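Visitor: I would like to see how this sequence folds:
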Amino acid sequence: MASLYILIPIALIFCVIVIRLLLWAIDSGQYDDLDKEAWRILAPEDKPERESTQMPETETETETETEKNDH
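Guide: Prediction:
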């Protein structure tokens, strides 16, 4: 019986802490959009990289750019 005098206040304090953490999470926006992150991984990229389609610079383009920088 004496252990109940210790366990009941500890359980009440624990419940108060959990409720305060839940209210903080709700107020800070943790539960605003639960589906966004789940669908984001399945969605295609918005901007695919196109490095492979670009043509490499030729030597004449590089030479003219350095000539412009020299003057």
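Visitor: can we go C-alpha only for contacts and neighbour counts from here?
Guide: Noted.
Visitor: Pick out the residue nearest the middle of this protein.
Guide: Here the mean C-alpha position of the chain is nearest to the C-alpha of Glu37 (CA atoms, centre = their mean), at a distance of 8.8 Å.
Visitor: Second chain to compare with the first, below:
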Amino acid sequence: MSYLVWLIPIALLMGITALLAFLWSLRRGQYEDLDGAAERILLDAEDDRPLRERHEG
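Guide: Sure, this is the predicted structure:
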């Protein structure tokens, strides 16, 4: 039973830490563009260059 005295606070601390990490990432905009990375793989390599380089070369 004495192990619960240690495990419950550790579990609560881990849960609070995970919640804070999630809220931090939410505020930093990590979940704004969920489809962008999935669609970016379908683009050609030439389309990834800035417009200035496309017109020069």
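Visitor: related to what we said a few turns ago, assign the residue nearest to the centre of the first structure to helix, strand or coil.
Guide: helix (DSSP: H, G, I helix; E, B strand; the rest coil).
Visitor: Map it across to the second structure for me.
Guide: In the second structure, the residue matched to Glu37 of the first structure (TM-score structural alignment) is Ala37.
Visitor: OK, contacts around its match?
Guide: Contacts of Ala37 of the second structure were listed using CA atoms under 8 Å, 6 or more residues apart in numbering, and none were found.
Visitor: Please report how far it lies from Met14 of the second structure.
Guide: 30 Å (CA to CA, to the nearest Å).
Visitor: quick one: the strands in the second structure?
Guide: Taking DSSP state E, the second structure contains no strands at all.
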